[in-house]
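Enquirer: What would the 3D arrangement of this be:
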Amino acid sequence: MRVLVIGDVVGSPGRKTLEEYLKKVGERYDFIVVNGENSAAGFGITAKIAEEFFEKKVDVITSGNHIWDKKEIYTYLENSDRLLRPVNYPEGVPGKGYTVVKSRKGVNVGVVSIQGRVFMPPIDCPFQVLGKVVEEMKKTCKIIIVDFHAEATSEKIALGKHFDGKISLLYGTHTHVQTADEKILLEGTGYISDVGMTGSDNGIIGMDNESVIPKFINCLPQRFEIAKGLERLNGIDVEIDEETGECTRIDRINLSLSQIEIM
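Expert: Now for the predicted structure:
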């Protein structure tokens, strides 16, 4: 089964770039997962944007710490099986952290959105929570895909090694910077520390230079604005064996909008 994973979509430049890519090659994939927590002007996601993603054949939207930025999404989260918030938030918060969705081949695919704790809010332990979730999901599917929204590379590698052979794919999001360590771990789990960002490469992790740099100089709060121009799409193209759930191929995607337009 061929799976497409797209890194954090940032604002309208990211949505536009994703749309162009899916128009060109979306039909190649049996299953598509997109991290959409920054898709609404860089902070959060709206119900309208989520529905637009699903209309473009995105199967599941994962997220992270910014899922809560738009209060209107709380009700939508409660009623959606395909927009996920991190599973290791405490009990009682809106929404679901994992789901099982059929691929275009009719195969059950489990998707988990989970968040790290190093340099992040101190929520429930991702190692312990993911262990319980995987045990439950194994009852209905062999393919399990995990979006680990975390800051520290060491924490991402540790979670990947800990669940090697127990899940099909673990990839990192959150830093907006694509790493070059894509691999298949020893027991058959696909891994990359960060899939990167889909949005403008003309700023600082998707935000306009002039709104970000003063914060580093003055240490005062700033209102960040979305960067524009030099749009780029980051993600991974993955093959997973439907019988065993093992990853058999993982390739990085790193394309400019101009490259996509001439595909």
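
Enquirer: rest of the way, CA atoms for contacts and neighbours
Expert: Will do.

Enquirer: doesn't residue 14 make contact with residue 42?
Expert: No. Between residue 42 and residue 14 there is no contact under CA atoms under 8 Å: 9.4 Å.

Enquirer: Which one's more surrounded, those two?
Expert: Neighbour count, other CA atoms under 10 Å: between residue 42 and residue 14, residue 14 has more, with 31 against 25.

Enquirer: Determine how far whatever helix or strand the more buried one lives in lies from the middle of the whole chain.
Expert: Here residue 14, judged by DSSP states H and E, is contained in helix 11-25. Centre-to-centre, helix 11-25 and its host chain are 15 Å apart (CA atoms, centre = their mean, to the nearest Å).

Enquirer: mind checking how far residue 107 is from residue 223?
Expert: Applying CA to CA, to the nearest Å, the value for residue 107 to residue 223 is 44 Å.

Enquirer: between these two, who's got more neighbours?
Expert: Taking neighbours as other CA under 10 Å, residue 107 and residue 223 compare with residue 107 leading, 18 against 7.

Enquirer: residues touching the residue nearest to the more buried one when sequence neighbours are not counted, list them.
Expert: Leaving aside its chain neighbours, residue 107 sits nearest to residue 242 (7.6 Å; criterion: CA to CA, 6 or more residues apart in numbering). Residues in contact with residue 242 (CA atoms under 8 Å, 6 or more residues apart in numbering) are 1, 107, 142-143.

Enquirer: Could you also give me the structure for this second sequence? I'd like to compare it with the first:
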Amino acid sequence: MIRIVMVGDVVGDPGRRAFRSVIGQMKAQGMADFVVVNAENAAGGRGVSSALADQMFEQGADVITLGDHTWDQKDIGPYLQRSGRIVRPINLAPGCPGRGVVTVQAPFGPVTVVNLIGRVFMSPYDCPFRAMDAWLLSDPHPGGMVLVDFHAEATSEKIVMGRYLDGRVTAMAGTHTHVQTSDDRILPKGTAYITDMGMTGSRDSAIGRDLESITHRFLTGMSDSFKVAKRDVVLEGIRLEVDRVSGRAVSIERLRIPVADAAGDQQGE
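Expert: The predicted model follows:
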């Protein structure tokens, strides 16, 4: 069996520290053969820079996925063009830098990772359903397994996408809300599914941000800078067991791993 770990949205420096600590141990202990991580909040909650992406690859990421904060860091466009292991949503407008699908030749065989972004309660992106159909029909992947990160707000949109892709991909994992759902399961046609993997960051927070500043915003309506929260840090995500021959998921389990030293002592985010 191949052990695949997919990690929910990494938020700021505490999330990056948690990722480094947990994934380093899992790989060293043979508990993870391949790691996909959503890093679109890694740079202080706003996108990921090229330097931070390189750092996360060095710390154990095999593929990085993104979302609605893709363009928040100024240097990310050229980086997306030259890196073969980071994906932005496939259903962004034509002409955007980078790619929405990558295939990595792992020691056990090829792994294809697809990044999608939803439209319900979000910006008017191209249709993610049609984007997946177009890719599956016109861009044959080289066997192996296909992992999908669907970065979307609405649970209904993610549930429907999971059923739409059931039997066509190895796994579909939701990201974006930062709240882990408890509906991890193998769908009827064999696809591993979870509505949202959750967040790698502070649980003593409002989806990774300092509670005091968020509360002030709700009480007053005033704009404020939302600092990254640093206490009670966890890594959340899923671990899959995948059949080496068929590329089908055999099992899926949620991960929620506390990380005692991830808060750090830095003032930055």
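
Enquirer: Onto which residues of structure 2 does the helix holding residue 14 of structure 1 map?
Expert: Mapped onto structure 2 using TM-score structural alignment, helix 11-25 of structure 1 spans residues 12-26.

Enquirer: hang on, the earlier thing: can you state the mean residue-to-residue distance of the helix holding residue 14 of structure 1 versus structure 2?
Expert: Mean deviation of helix 11-25 of structure 1 from its aligned counterpart in structure 2 after superposition (mean CA distance after the TM-score superposition for structure 1): 0.9 Å.

Enquirer: Buried residues in that helix, which are they?
Expert: Under the neighbour-count criterion of 16 or more other CA atoms under 10 Å, helix 11-25 of structure 1 has 11-18, 20-22 buried.

Enquirer: Tabulate those (JSON lines), appending distance to residue 94 of structure 1.
Expert: As requested, the buried residues of helix 11-25 of structure 1 are exported to JSON lines (distance: CA to CA, whole Å):
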{"residue": "11", "distance to residue 94 of structure 1": "23"}
{"residue": "12", "distance to residue 94 of structure 1": "26"}
{"residue": "13", "distance to residue 94 of structure 1": "28"}
{"residue": "14", "distance to residue 94 of structure 1": "26"}
{"residue": "15", "distance to residue 94 of structure 1": "25"}
{"residue": "16", "distance to residue 94 of structure 1": "28"}
{"residue": "17", "distance to residue 94 of structure 1": "30"}
{"residue": "18", "distance to residue 94 of structure 1": "27"}
{"residue": "20", "distance to residue 94 of structure 1": "32"}
{"residue": "21", "distance to residue 94 of structure 1": "31"}
{"residue": "22", "distance to residue 94 of structure 1": "30"}
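
Enquirer: Between these, which sits nearest residue 52 of structure 1?
Expert: For the buried residues of helix 11-25 of structure 1, the minimum distance to residue 52 of structure 1 (CA to CA) is 9.4 Å, reached by residue 15.

Enquirer: For the stretch 1-150 of structure 2, which segments are assigned as strands?
Expert: Here the stretch 1-150 of structure 2 has its strands, by DSSP state E, counting those that start in this stretch, at 2-7, 9-10, 34-38, 63-65, 86-87, 101-106, 109-117, 145-151.

Enquirer: Nearest to residue 178 of structure 2 among the ones you listed would be which one?
Expert: Closest to residue 178 of structure 2 of these, according to CA to CA: strand 9-10, at 6.5 Å.

Enquirer: Might you report the residue contacts of the residue located most distally from the centre of structure 1?
Expert: Ranked by distance from the centre of structure 1 (CA atoms, centre = their mean), the top residue is residue 218, with 31.7 Å. The contact partners of residue 218 of structure 1, by CA under 8 Å, 6+ apart, come to none.

Enquirer: Please apply the same query to residue 244 of structure 1.
Expert: 142-143.
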